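Trainee: predicted model and sequence below, questions to follow.
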Amino acid sequence: MYIIQNEYLELIVSEIGAEICSLRNKMDDLQYIWQGDPKYWSDHSPLLFPAIGDWKDNKYVIDGKEYEMPCHGFGRLEKFEIHCKDTEMICTLHSNKEIQTIYPFDFSLTIVYSLDRNILHVEQFINNESEKEMPYSIGEHIGFCVPLFKGEVYEDYYLEFEKEETANRYPLLNGRTIGKPVPCLMQTKRIPLHSEMFANGAWNFKGLSSQRVCLASEKNQHKIIIDFPGFSHFSIWSVPNASYICIEPCNGIAASEEEGYDPYQKKGIHVLKPGHSEIVTYSVTLLSPKVDALLENEEKKSILSKRISVRKFRKKVVTKEKIMRILKYAMASPSAGNSREWEFIVITEDAAKEKISQMSPYAVPAKNASVLIIPCLRKEKEWIDKQGNSWWVQNMAICSYGVLLAAKEEDLDGVWLGFYPDEMRVKLLAEYLKCENVLLPFSVIALGYRDGEALEKDRYDSDIVHFFSVSEKHCSS
């Protein structure tokens, strides 16, 4: 067993199948992964590779030779090489002579698990190292505990997709073969869970609009969110009266009745060209009141949330060392074509600050600031792309914001005083700075130690956020 952890999560993975055996929320000391009662199901979260479910009669034919394909493939049964570093775990399986007796391809499969606060990221790299096309499927079979707490029942829980779904279900016949589709979801986001819903096997879907699903309860505030972009199929499964549910985003599906033994023609199969690779990713996000509180506390400590416009400053010195660190951060800002067209003029003399404060009705805060930083375009360095576009305004804007963030990093506050594109303001400032022939002043950033309290504001507005969907051909909130 191999372990990685951070402040929020602890992940335990077995070298056999690179299987997730434990995912624990450390804030609540809560286990989310089914712990494998043989009475119902002895696994935890087996990796499905290179098959999803059964292939027809568990066999296939390549170049006239018949091969056996175990249910859900062999990846879950093989020993992976595992290396851990900090909050990342890399698990690798290489083809070998034994594997090639059932799967005649040279390949490597690498699973990368990484923790990002309350999120488990999973990246899967499939590489075809053989000289012929390689058919494969890959998928997840993650068993989550349901219910999570004593006193709850299975029926307290539900699955909720991010979008309304109208979809057929592909039933399993005799627990092996995919049957013809039957109506299931009708303009709904939610699937209520009940203990007998899987009496006839897994619920299998194809081509859902959603790429995110949430497992939640009516009785508690804990949520498990799975993001699965790019997966073509989605299944859920359990055993009647067992206290878990498997959530299974997959690229592939079990064999149907009419399928033959040619793996290249199998429904849902991926065919990887020689020397090519594919990457499949998903994530698991764990939410709870304690996790939410810790995330909110981190947000409050963030420089990004603390940065606000401050126009009144105390009469305190901002040292040259601080100014140089601010400019070092600012110079790390991105720029189109890596043109780095900027130069900086630094003003600390009171007479100059007072003069600049008079060049715009909005520049009054410059008078009492400890320092003014003026990002300028070096005219001779203006970068023009192949289409004849100039991007210096965008470059200066992001650089100016970089100055403000860097100042906050140094426990300073400030305000962006706009000069460009007002031609008169720019002209007055350039002439005063005696730089009009070589530099074009873009903005004046007044910095210092703020005088008095300033209220931090939460300006997030979900109404102005739109997620575009190619399938729906429009943006939605």
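Mentor: That came through fine.

Trainee: all contacts plus neighbour counts: C-alpha atoms, from now on.
Mentor: Noted.

Trainee: host element of residue 425?
Mentor: For residue 425, the element it lies in under DSSP states H and E is helix 423-433.

Trainee: and the helix or strand that that helix is followed by, how far from the chain's centre?
Mentor: With elements assigned by DSSP H and E, the helix or strand that comes after helix 423-433 is strand 439-441. Distance of strand 439-441 from the chain centroid (CA atoms, centre = their mean, to the nearest Å) equals 39 Å.

Trainee: please compare the first structure with the one that follows:
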Amino acid sequence: MKHDGQIFTLENEDLLVAVNRHGAELARIYDKKAGRELLWNADPAVWNRHAPILFPFVGKCYDGKYRHQEKDYPMGAHGFARDMEFEPLLCDMDECWYRLKDTPETFSKYPFHFELEVGHRLEGRTIQVMWRVNNTGSEDLLFMAGGHPAFRVPEGRTIYDYTFEFNKTGTRAGTCQDGLHYQAPNADGFEQEDLGGTLALTDGRVPLTKGFFDRALTYIFDQAAVGSVSLLLDGKPYVTVRCDDFPYLGVWSVEATHPFVCLEPWYGRCDAEGYTGELKDREGVVTLPAWESWEKSYSITIGE
């Protein structure tokens, strides 16, 4: 365990995990036995993040704004939590928690009172990522939340050495056998129904071949169909993200260079092209009653 004021480190005999106070973001997963880094290094020339939390929005709002109670508010892609300083709550040998509260600045563009608590727990070769949203106001809290971890390609390999393996929701449900329905955003980042489709699978697997991300800039698997997804390398799990009961899972990579693959469990999704309705009617929005709490988690397991 190490804390330098900005970065908190969790460590066991298998992994070293670093969490940044800024954005409560996973900043590093180092496999000590394999001697390799798993998370993207946030190279600003490519993509300047590691594994941001998406809150209180997932994806973009159409025309850069959303409507709540007949008033328009500006909002950037993926909300604002990823760019804010969190308050340390708990930092011990194998677990750390950070908290973000609403401020006058957030309230001016997101008129809700909230507390967002983000936790990370190291258990063997698995990192649990935990979210707790507290509604501290007297009205319903409307929000979305999502993970966005980017897993780098190992040295000497390319993205095309990976194979995806998708498993259904539920620990005993088995693989997603023949195919998975997905939605997809257009070039501007808004979903279009005619861009969706079905990803063909063989025993739950599909190789990541050239042109995979030409069919969809981002694959958004919906209907709570995916319980876990693995990146296989040489037929073995390189990394597995388990997200049972999450309604959406996003899969994305940077165009052209493809130095990493993001596996993104979401409660929420990007706006549909042309949507100008109320926030409460947007697909994927969570409604949390006054003074209540909402808790979800997903896990990242590093293969041996």
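Mentor: Noted; the coordinates are in hand. Fair warning: this is a prediction, and the values are worked out from it, not measured in the lab.

Trainee: after superposing, what score do the chains get?
Mentor: Here the TM-score for the pair of chains, by TM-score structural alignment, normalised by the length of the second structure, is 0.89; 285 aligned residues with a CA RMSD of 1.7 Å.

Trainee: what comes up buried for the helix holding residue 425 of the first structure?
Mentor: Neighbour counts over helix 423-433 of the first structure (16 or more other CA atoms under 10 Å) mark 425, 426, 427, 428, 429, 430 as buried.

Trainee: what's around residue 287 of the second structure, how many residues?
Mentor: 14 (other CA atoms under 10 Å).

Trainee: any idea how far residue 267 of the second structure lies from residue 59 of the second structure?
Mentor: To residue 59 of the second structure, residue 267 of the second structure is 11 Å away according to CA to CA, to the nearest Å.

Trainee: same check on residue 179 of the second structure?
Mentor: Residue 179 of the second structure is 25 Å from residue 59 of the second structure, by CA to CA.

Trainee: next: residue 21 of the second structure.
Mentor: Remark: distance between residue 21 of the second structure and residue 59 of the second structure (CA to CA) = 22 Å.

Trainee: residue 179 and residue 59 of the second structure: who's more crowded?
Mentor: Ranked by neighbour count (other CA under 10 Å), residue 179 of the second structure and residue 59 place residue 59 first, with 23 against 17.

Trainee: how about the strands of the stretch 101-250 of the second structure, start to end?
Mentor: Here the stretch 101-250 of the second structure has its strands, by DSSP state E, counting those that start in this stretch, at 114-123, 126-135, 141-143, 145-146, 150-152, 162-168, 179-183, 197-200, 205-207, 218-221, 226-233, 236-242, 248-252.

Trainee: give the aligned range of the helix holding residue 425 of the first structure in the second structure.
Mentor: Under TM-score structural alignment, helix 423-433 of the first structure corresponds to no residues of the second structure.

Trainee: what packs against that helix?
Mentor: Helices and strands touching helix 423-433 of the first structure, as assessed by 3 or more CA pairs under 8 Å, 6 or more residues apart in numbering; DSSP states H and E, comprise strand 439-441.

Trainee: quick one: name whatever helix or strand follows the strand it packs on.
Mentor: strand 443-448.

Trainee: now the aligned partner of residue 125 of the first structure in the second structure. Nearest residue, chain neighbours left out?
Mentor: Using TM-score structural alignment, the equivalent of residue 125 of the first structure in the second structure is residue 132. Spatial nearest neighbour of residue 132 of the second structure, chain neighbours left out: residue 295 (4.5 Å); criterion: CA to CA, 6 or more residues apart in numbering.

Trainee: counterpart of that neighbour over in the first structure?
Mentor: Mapped onto the first structure by TM-score structural alignment, residue 295 of the second structure lines up with residue 279.

Trainee: residue contacts, that match?
Mentor: By CA atoms under 8 Å, 6 or more residues apart in numbering, the contact set of residue 279 of the first structure is 123, 124, 125, 126.

Trainee: the first one and residue 231 of the first structure, how far apart?
Mentor: Applying CA to CA, one obtains 13 Å for the distance of residue 123 of the first structure from residue 231 of the first structure.

Trainee: which one's more surrounded, the two?
Mentor: Using other CA under 10 Å, the more surrounded residue of residue 123 of the first structure and residue 231 is residue 231, with 21 against 16.

Trainee: from residue 33 of the first structure, how far off is the more buried one?
Mentor: 22 Å.

Trainee: quick check: closest non-adjacent residue to residue 12 of the second structure.
Mentor: Nearest non-adjacent residue to residue 12 of the second structure (CA to CA, 6+ apart): residue 124, at 7.2 Å.

Trainee: repeat that for residue 253 of the second structure.
Mentor: Closest residue to residue 253 of the second structure apart from its sequence neighbours, by CA to CA, 6+ apart: residue 261 at 4.9 Å.
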